[in-house]
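S.K.: dropping a prediction and its sequence here:
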Amino acid sequence: MSILDARKSKPLEGGASFSLANRASRALWQVAWATLAAWTPPPLFGWRTALLRLFGAQIHPTARVYGKTRVWYPPNLIMDAHALLGPGVNCYNQAPITIGAKAVVSQGAHLCAGTHDINDPNFQLIAKPIAIGAQAWVAAEAFVGPGVSIGEGAVLGARGVAFRDIEPWAVYAGNPAKKLKDRPRF
């Protein structure tokens, strides 16, 4: 499946947004990450990716995840070759988040794959996948909202806020993110 496929919204049916089994597995994950990975030094990428794989993430062996990264639910994380989640990234992946080959998500960025139905009195969760294309860069402290695709080779500048798709090989910045210019293809 291409990282830009399957972008339909998925509202979750009434009651609790997640099953008891899902909540228990996330609690176990948080304890495992805190005790086995969050404190580890940067060179231990292999250990952290192995732990993420053990909990269901699909991560290429050359992908890198820093210890201070927060992954909400490993089975919803897909990372291609040489992809990077920097320190302090919040990967809030209620829906799948896919990060393409050689894509970088810099320190403090926030990837948020969920929103709420404001027309529902219970504000029911709506999960929407995020796709970050190959060779793209989500710069420091940027925010990528639910259902957004960052095109191949695109750049979302520092503290940029993307609630709409970002064109391939283009540079965006600001809140809301606006296209500044095209980027050379590599």
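M.R.: Received the coordinates, thanks. Residues are numbered from 1 along each chain as shown.
S.K.: can we go C-alpha only for contacts and neighbour counts from here?
M.R.: Will do.
S.K.: quick one: the helices in this protein, in order.
M.R.: Per DSSP state H, the chain carries helices over the ranges 20-36, 45-54.
S.K.: which residues does the longest one contact?
M.R.: The one in question is helix 20-36. Helix 20-36 is contacted from outside by 51, 55, 72-73, using C-alpha atoms under 8 Å, 6 or more residues apart in numbering.
S.K.: residue 117 against residue 126, yeah?
M.R.: Yes. Residue 117 is within contact range of residue 126, at 6.5 Å (criterion: C-alpha atoms under 8 Å).
S.K.: alongside the first one, take a look at this:
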Amino acid sequence: MKALFSRLAAALGRSRTPDPDVILRQYCTAHPTARFFPTAQIINNTMKPEDVILGAHTYVRGELMTFGHGGRVVLGDYCYVGEGARIWSALSIVIGDRVLISHNVNIFDCDTHPIDDPAARHRQFADIITTGHPRQLQLNEKPVVIEDDVLICCQCIILPGVTIGQGAVVGAGAVVTKDVPPMTLVAGNPARIIRPLNPLNPGATDT
């Protein structure tokens, strides 16, 4: 009898737990096969569901955010966003199909805070904690594009204005400050090209 009541209590507890997959769909436009895990967050400050788009079979464990004055995050089909990853947009971050983004990756298309003016920085912070993200703000926004079949390993930072070419791999901990050519491995801070990638001859380097 005790075991029966334990199972019943557990079942009731599960039924009261909000389903993030149901809740987060209110704030975005997600394909029916996309999925949000318990650690996922959508902070869509534009208040427009069409500004955060998820394609088919895309799984999110991290955070997708738009700023109050603008922003758009688009994830294609069969993408993955790992736990602790943050994708923050004040303009446009477009991610292609079959892109794997590991845990604790940060992708920004803006400075996130005013850089040159401390007073503006304080005003932004005060607005965020009192009335929400400001609707009028300049954060040096530059679009980010991540093409199909890219792998971004853990702890990377992708900075504004960057395009990462199809099939590229960004090694763990890299800080990407400029464009990455297709089918190349980059690593380091700042990221630099380590070698081209050759699916027909893995690990080979040019001689």
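M.R.: In hand now; what should we look at? On a predicted model such as this, the values are computed, not experimentally measured, just so you know.
S.K.: report the TM-score for the pair.
M.R.: Once superposed, chain against chain, the TM-score is 0.67 (TM-score structural alignment, normalised by the length of structure 1); 146 aligned residues with a C-alpha RMSD of 3.3 Å.
S.K.: residue contacts, the residue nearest to the spatial centre of structure 2?
M.R.: In structure 2, the centroid-proximal residue (C-alpha atoms, centre = their mean) is residue 87; its distance is 2.9 Å. Counting by C-alpha under 8 Å, 6+ apart, residue 87 of structure 2 makes contact with 63-65, 73, 106-108.
S.K.: quick one on the thing from earlier: who's more crowded, residue 117 and residue 126 of structure 1?
M.R.: residue 126 (19 against 12; other C-alpha atoms under 10 Å).
S.K.: counterpart of that one over in structure 2?
M.R.: The alignment partner of residue 126 of structure 1 in structure 2, by TM-score structural alignment, is residue 140.
S.K.: right, and its match touches residue 111 too?
M.R.: Yes. Here residue 140 of structure 2 reaches residue 111: they are 6.1 Å apart, a contact under C-alpha under 8 Å.
S.K.: now do stretch 166-186 of structure 1: everything it contacts.
M.R.: Here stretch 166-186 of structure 1 makes contact (C-alpha under 8 Å, 6+ apart) with 136, 148-163.
S.K.: quick check: buried residues in it?
M.R.: Judged by neighbour count using 16 or more other C-alpha atoms under 10 Å, the buried positions of stretch 166-186 of structure 1 are 166-174, 177-178.
S.K.: give me the number of neighbouring residues for residue 46 of structure 1.
M.R.: Close neighbours of residue 46 of structure 1, defined as other C-alpha under 10 Å, add up to 15.
S.K.: quick one: it from residue 116 of structure 1, how far?
M.R.: Relative to residue 116 of structure 1, residue 46 of structure 1 is positioned 35 Å away (C-alpha to C-alpha, to the nearest Å).
S.K.: before we move on, what about residue 74 of structure 1?
M.R.: Taking C-alpha to C-alpha as the criterion, residue 74 of structure 1 is separated from residue 116 of structure 1 by 21 Å.
S.K.: who's more crowded, these two?
M.R.: Using other C-alpha under 10 Å as the criterion, residue 74 of structure 1 and residue 116 rank with residue 74 on top: 24 against 13.
S.K.: so how far is residue 101 of structure 1 from residue 51 of structure 1?
M.R.: The gap separating residue 51 of structure 1 from residue 101 of structure 1 is 20 Å, by C-alpha to C-alpha.
S.K.: need the counterpart of residue 27 of structure 1 in structure 2.
M.R.: Matched to structure 2 by TM-score structural alignment, residue 27 of structure 1 sits unpaired.
S.K.: ok, for residue 41 of structure 2, nearest residue in space, not its chain neighbours?
M.R.: Spatially, and ignoring its direct neighbours in sequence, residue 41 of structure 2 is nearest to residue 63 (4.6 Å; C-alpha to C-alpha, 6 or more residues apart in numbering).
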